[in-house]
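K.L.:
I'd like to go over a predicted model; first the sequence, then the structure.
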Amino acid sequence: MKDIFGIEFVPISPGTFMMGSENGYDEQPVHQVTISEPFYMGKYQVTQAQWRAVMGNNPSRFEGCDQCPVEQVSWNDAQEFISRLNSRVDDEFRYGLPTEAQWEYACRAGTTGDYAGNLDEMAWYSGNSGSKTYPVGQKKPNAWGLYDMHGNIWEWCQDWYDSGYYAKSPGVDPRGPEGGSDRVHRGGGWGDDGRGCRSALRGNYSPGNRFDYLGFRFTRTPL
């Protein structure tokens, strides 16, 4: 579906999956998570053109490519972008960053391995990127029709980061710890090797950090 701003979303149905992996200390334990409500996930990472249309500027290092993902945006910047969109819509739904659980559920798209498919076919990463970003949607999507969930740029999530959160997180709709110093980001980017683009890999930065490999996509959720 395409919304009134021309941003495309993919419907994600409720379901249960195994979150985490045995490959990283903060990815353990592997645990069952249920996403109890449907939501819409951005089909693509937010582009430079979309950012400029809402914010009136383009902070990206790799500028001059309207369909490339916007980068050098902090978690706080992403929240401002989303707030501006929410101020223009009615009360039937809201935009937001995905929770970490929503993000991994959507990334995996029913898979259980390190990636949702063949990494070279699905991702721009250090093995094929030439150290830059690319227009969104050029690689193959995952089974649910989402593009660039692996690679191109890292994506901010809503949650605070806690390396030990999985040992105590709820099994239904986890939303991260109550507070912290860093926010979660996911997916890997153009400068990461294959390990850095795994479905379960967790990253964390201060919400004010900006890097040329860090951007976002967002959700649309009925109220």
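P.N.:
Ah, there it is. Numbering: from 1, shown residues only.
K.L.:
all contacts plus neighbour counts: C-alpha atoms, from now on.
P.N.:
Fine.
K.L.:
ranges for the strands of this structure?
P.N.:
Taking DSSP state E as the criterion, the chain contains strands spanning 9-12, 15-19, 31-35, 39-42, 93-96, 154-160, 183-186, 202-205, 214-215, 219-222.
K.L.:
how about those, which one is nearest D120?
P.N.:
Comparing the strands of the chain against D120 with CA to CA, the closest turns out to be strand 154-160 (16.7 Å).
K.L.:
which neighbouring elements make contact with the closest one?
P.N.:
Packing partners of strand 154-160 (3 or more CA pairs under 8 Å, 6 or more residues apart in numbering; DSSP states H and E): helix 100-108, strand 183-186, strand 214-215.
K.L.:
how many neighbouring residues does S36 have?
P.N.:
12 (other CA atoms under 10 Å).
K.L.:
go ahead and confirm it touches D173.
P.N.:
Yes: contact criterion CA atoms under 8 Å: S36 and D173 qualify, at 6.6 Å.
K.L.:
list the contacts for the residue lying closest to P170 once chain neighbours are set aside?
P.N.:
Closest residue to P170 apart from its sequence neighbours, by CA to CA, 6 or more residues apart in numbering: V33 at 7.8 Å. Each residue near V33 by CA atoms under 8 Å, 6 or more residues apart in numbering is listed here: 16-19, 101, 170-174.
K.L.:
tell me how far V33 lies from E155.
P.N.:
21 Å (CA to CA, to the nearest Å).
K.L.:
ok, G203 next?
P.N.:
Relative to E155, G203 is positioned 9 Å away (CA to CA).
K.L.:
overlap of the contact sets of the two?
P.N.:
Residues touching both G203 and E155 by CA under 8 Å, 6+ apart: 185-186.
K.L.:
another structure for you, compare them:
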Amino acid sequence: MDLTRTYAEGDTLKDLNGHDFKLFGLDYTELVYVAARGKTFTMGDNNSGNEDEDETQITFDHDYLIGRFAVTQELYHYVMGQNPSEFIGKHRPVDAVLWGAITHEFLPNLNKKLRKTYPNLQGRFALPSEDQWEYAAAGGQVWNSPKLEYAGSNNLHDVGWFRDNSDKKSTFPVGLKEPNALGLYDMSGNVWEWCQDDYKANLAELPKSGLPAPNQKGNSKVLRGGSYFNDRINCRVRYRISRSPVNRIINYGFRLAFSSLQTETNL
């Protein structure tokens, strides 16, 4: 992976030969550059009627990379040697995965494998912070255009799998719908995506740097994006839920974030 070149917002990370970098050569593992450093972003939506979406401003102190797709079952199995998912398919998002299994098992294993291949790599993979997730889902620098309800459109059918087009039966392979402005797929619908942060009932309590809120053992964690099983409202970019990190639910998945500032949880 080549982090020495200059990337613009929405560029795909390249390998040393100039081709799109894929984790371990697997499909649907590309990473998108998010040039957020110095950008002030308004999180939340004062018009939603949900108190935990009251708007607050954060200013990123870093750029980061984020997965173009949710983590697939193929990648999860490659790293872990097993697959916890209910709806089997190598290019479907991994589902029914615990926050703790991600942070204490998958991510350390992933980072260990990558450090063997790239010993001079500065940075690591982690779950995205809630700030990173919402900024990317909203389309990065285009967020201050008229706000879109969903990640890439005001028509959820265009960009996401939800109860009206999934019959509430199962997840779908990643990347079948349209991407958002950053080229990210399935950030509305398909599977809920775990964030690294503890849940804060007030967005103003989140760090203003864009990094995750400190984790406290036993606290509820944040999920974003809605799923194939949910209504439209749950798939809104700014909709938030909190769940116990020991919840294993068949519509919970995740995507990766990477930066030199990302940290692994210390729980």
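P.N.:
Sure thing, it's come through. In this text the structure is predicted, and so the values were computed from the model without any measurement.
K.L.:
re earlier: and the strands of structure 1 as CSV, adding distance to V70 of structure 1?
P.N.:
Shown next, in CSV, are those (distance: least, CA to CA, whole Å):
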stretch, distance to V70 of structure 1
strand 9-12, 17
strand 15-19, 28
strand 31-35, 28
strand 39-42, 14
strand 93-96, 17
strand 154-160, 11
strand 183-186, 15
strand 202-205, 17
strand 214-215, 6
strand 219-222, 17
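K.L.:
so for Y25 of structure 1, which of those sits nearest?
P.N.:
Counting by CA to CA, Y25 of structure 1 lies closest to strand 202-205 out of those; the figure is 10.0 Å.
K.L.:
G123 of structure 2 against F258, yeah?
P.N.:
Yes: counting by CA under 8 Å, F258 is a contact partner of G123 of structure 2 at 6.8 Å.
K.L.:
the more surrounded of these two?
P.N.:
Taking neighbours as other CA under 10 Å, G123 of structure 2 and F258 compare with F258 leading, 22 against 15.
K.L.:
aligned to that one, what sits in structure 1?
P.N.:
By TM-score structural alignment, F258 of structure 2 lines up with R220 in structure 1.
K.L.:
repeat for G226 of structure 2
P.N.:
Here G226 of structure 2 is matched to G188 in structure 1, going by TM-score structural alignment.
K.L.:
contacts only, for the closest residue to that match other than its chain neighbours.
P.N.:
Once flanking residues are discounted, G188 of structure 1 sits nearest to C197: 4.2 Å by CA to CA, 6+ apart. Shown in contact with C197 of structure 1 (CA under 8 Å, 6+ apart): 115, 125, 150-151, 187-189.
K.L.:
longest single helix anywhere in structure 1?
P.N.:
helix 75-86 (DSSP state H).
K.L.:
ok, residues contacting that one?
P.N.:
With contact meaning CA under 8 Å, 6+ apart, helix 75-86 of structure 1 is reached by 51, 54-55, 94-97, 156, 183, 207-209, 215-216.
K.L.:
tell me the two of the residues you listed that are most distant?
P.N.:
Maximum pairwise distance among those (CA to CA): 24.9 Å, between R94 and N209.
K.L.:
can you map out the helices along the stretch 151-267 of structure 2?
P.N.:
156-159, 163-166 (DSSP state H, counting those that start in this stretch).
K.L.:
how many residues are close by the residue mapped onto P59 of structure 1 from structure 2?
P.N.:
Taking TM-score structural alignment for the superposition, P59 of structure 1 sits opposite P84 in structure 2. Counted with other CA under 10 Å, the neighbours of P84 of structure 2 add up to 16.
K.L.:
aligned partner of D63 of structure 2 in structure 1?
P.N.:
Under the alignment (TM-score structural alignment), D63 of structure 2 pairs with P38 in structure 1.
K.L.:
and its match, what does it touch?
P.N.:
The neighbours of P38 of structure 1, taking CA under 8 Å, 6+ apart as the test, are 11-14, 221.
K.L.:
which residues does the residue nearest the centre of structure 1 contact?
P.N.:
Centroid-nearest residue in structure 1: E155, 3.9 Å away (criterion: CA atoms, centre = their mean). By CA under 8 Å, 6+ apart, E155 of structure 1 lies in contact with 45, 185-188, 214-217.
K.L.:
skip the chain neighbours and tell me the closest residue to the aligned residue in structure 2 for it.
P.N.:
Using TM-score structural alignment, the partner of E155 of structure 1 in structure 2 is E193. What sits nearest to E193 of structure 2 in space, not counting adjacent residues and going by CA to CA, 6+ apart, is F254, at 4.2 Å.
K.L.:
neighbours of A49 of structure 1, how many?
P.N.:
Residues lying near A49 of structure 1 (other CA under 10 Å) number 20.
K.L.:
which residue packs closest to the counterpart of it in structure 2, ignoring adjacent ones?
P.N.:
Residue pairing (TM-score structural alignment): A49 of structure 1 is matched to E74 of structure 2. Excluding the flanking residues, the one nearest E74 of structure 2 by CA to CA, 6+ apart is K90, at 4.6 Å.
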